[in-house]
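> Here is a sequence with its predicted model. Questions after.
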Amino acid sequence: MIEIPEKITSPLSGSTAESINSRVRGALSNQNLQDLNGVTNYRTRSSGYKTNYRSGDASGVRIPPKGPYDTCPQTPRRNSQPYRTAVPQMSANGHSQIPPNTYSHPQAAVSRTSAASQSTQPAVSSGGALSDLVLPNFTRPLQKGQKSPIDPMGGVLHKIRASFGWNLKGVDCDIDASAFLLDMSGKVPDDSWFVFYGQPESPDGSVSFVKDSQDGGRESIPIDLDHLSGNICRIVFVLTIHEAFARKQNFSMVKDAYIRLLNADTGKELLSFCMDQYYENVTSMTIGEIYLHNGQWKFNPVGNGVNKDLAGQCAIYGVEIEG
């Protein structure tokens, strides 16, 4: 099972976190709840997400909390066992239950502070509205559905990097890139083959998630094709809007969304795709995919969206969600 980690916008000091922990252990007064709601303005990135190892009935292991959210460290593995990370419970209407930023009901505050108490210093992100990203020079752009070998020059690639970028139309949308590693069934072999901000590395170590891409994008997913597990034949890249349903946000509020495939060794663009169609009924977007065809890796600029959140995308590709 997977649980999508909570996200926050501002760091908690050690004394504040210690105070929260002590309050959560006991009964909370109305004043306590008001204070906690004012402190825990959750929105971006996990507050100490957990990884469950597939080793019998062993209990989950919590990854140490991160500092300012620049890059995701490699997730530790035990005895080379694949791992699973935690994502949100599904509600009756099929939407994931990731709570909004503020709460009017005391129980909601208790639920959120319980998550905060798992770590004395949660991981944080800069938060706030994004400044416009300067678009790169797309040297080898493709149109939607225009499939191509990932190296049109016919070379042999060992490492590539999928770089993602986007701009916003004057709103504060929190967009995340993620990757689903699929086998011949069109599903993930198990939950550990879903790579995102809360599970930043595949079990074989070949695919990882990086915040603040070094090539000028917002996020990137490096891929080591030489070390990719032999049963993985397709990698789907998805962009999702965090809390899209709660915030009533959609991809009509987004512009300049793109994916670039780069040679990881040289940094040169191999292929790219920049979306030009955005719709109000789309909250997550399959922006592209790479797939193995007759022994050759190819790129498909998909550009198709659905009215689903990250949990909904997980359901499409066979990632089980708690609850």
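Okay, I see it. Note that the coordinates shown come from a computational prediction; the quantities given were computed from them, not determined experimentally. Residues are numbered from 1 along each chain as shown.
> CA only for contacts and neighbour counts going forward, please
Noted.
> by contact count, what packs against whichever strand or helix holds residue 108?
If you go by DSSP states H and E, residue 108 is part of helix 106-116. Applying 3 or more CA pairs under 8 Å, 6 or more residues apart in numbering; DSSP states H and E, we find helix 106-116 packed against helix 14-25, helix 30-39.
> residues near residue 295, how many?
Close neighbours of residue 295, defined as other CA atoms under 10 Å, add up to 8.
> ok, it to residue 156 distance?
Distance, residue 295 to residue 156, by CA to CA, to the nearest Å: 12 Å.
> next one: residue 250
Note on residue 250: its distance to residue 156, by CA to CA, is 39 Å.
> neighbour-wise, which of those two wins?
residue 250 (21 against 10).
> In contact with that one: list those residues for me.
By CA atoms under 8 Å, 6 or more residues apart in numbering, the residues touching residue 250 are 241, 244, 279, 280, 281, 282, 283, 284.
> Pasting the second one now:
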Amino acid sequence: MAITLEKGQRIDLTKGKTGLTNILVGLGWDPVSQGGGFLGKLFGGGGGADVDCDASVLMLKNDKFTENKDLIYFGNLKSKCGSIEHTGDNLTGEGDGDDEQVLVNLSKVPGNVNKLVFVVNIYDALRRNQHFGMIQNAYIRIVDRSNNQELVKYNLKDDYAGKTSLIVGELYRHENEWKFAALGNGTNDAKLADITRNYI
């Protein structure tokens, strides 16, 4: 049974789990239901563009983002080292289950990469006047790909109204093990490039 984390909690992911190397990181969200009529129009419902959330991974070296090739997103689906693969873009967030998935082979992550930061931002948020108050049921989960067992899940419960990006969680090295931290921090970064600048 998966361990459910709250914001700010950390868990040792690999300790005691010999052979845990291939994991799936699933990220999910749903658009807030916005009906028609007066209230729907007042709050932006009825005919607006879908909120297109994009999941990405920043590969950090000594907690710093140093090269564009270390950003895995819909425009660069696989890391050069082959340790991380994004399975593709979901444009609407509709439907059950993960909206976007990232496959990680922990044994292939280069030794000089100490942290993998998982972020979600809204594509073209400013022009579309969209924010994470229009999204609900956001989560991140980690699955052992060898047996499809869900190991960890973190449901983001904060009010993210007005925020255009989320720093969801991070996998990081601690001695010879990998740990996961549930972050859930909302930011006003408008684009993915703005997010990466925070780690330079």
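Cool, the structure landed. For clarity, every value in this text was computed on a predicted model and none was experimentally measured.
> TM between them?
Here the TM-score for the pair of chains, by TM-score structural alignment, normalised by the length of the second structure, is 0.83; 179 aligned residues with a CA RMSD of 1.9 Å.
> about what we covered before: could you dump the contacts of residue 250 of the first structure into CSV with secondary structure and neighbour count added?
CSV is the format used below for the contacts of residue 250 of the first structure (DSSP: H, G, I helix; E, B strand; the rest coil; neighbours: other CA atoms under 10 Å):
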residue, secondary structure, neighbour count
241, strand, 23
244, helix, 23
279, coil, 14
280, coil, 12
281, coil, 14
282, coil, 20
283, coil, 26
284, strand, 26
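> Which one of those is nearest to residue 32 of the first structure?
Residue 32 of the first structure has its nearest neighbour among the contacts of residue 250 of the first structure in residue 244, at 28.8 Å by CA to CA.
> Give the equivalent position in the second structure for that closest one.
Following TM-score structural alignment, the counterpart assigned to residue 244 of the first structure within the second structure is residue 125.
> swap in residue 208 of the first structure?
Using TM-score structural alignment, the equivalent of residue 208 of the first structure in the second structure is residue 85.
> Nearest residue to its match in space, please, no chain neighbours.
Leaving aside its sequence neighbours, residue 85 of the second structure sits nearest to residue 78 (CA to CA, 6 or more residues apart in numbering; 4.4 Å).
> Quick check: the one you found vs residue 150 of the second structure, distance?
Distance from residue 78 of the second structure to residue 150 of the second structure, by CA to CA: 23 Å.
> How about residue 18 of the second structure?
Residue 18 of the second structure is 16 Å from residue 150 of the second structure, by CA to CA.
> more crowded one of these two?
Neighbour tally, residue 18 of the second structure and residue 150, criterion other CA under 10 Å: the higher count belongs to residue 150, 18 against 7.
> excluding its backbone neighbours, what's nearest the residue of the first structure sitting at the aligned position of that one?
Residue pairing (TM-score structural alignment): residue 150 of the second structure is matched to residue 269 of the first structure. Excluding its sequence neighbours, the residue lying closest to residue 269 of the first structure (CA to CA, 6+ apart) is residue 262, at 4.4 Å.
> The helix or strand containing the one you found against the second structure, how far on average?
Following DSSP H and E, one finds residue 262 of the first structure within strand 254-263. Its aligned residues in the second structure lie a mean 0.5 Å from strand 254-263 of the first structure after superposition (mean CA distance after the TM-score superposition for the first structure).
> mind listing what's buried in that strand?
Using 16 or more other CA atoms under 10 Å as the burial criterion, the residues of strand 254-263 of the first structure that qualify are 254, 255, 256, 257, 258, 259, 260, 261, 262, 263.
> Thank you, goodbye.
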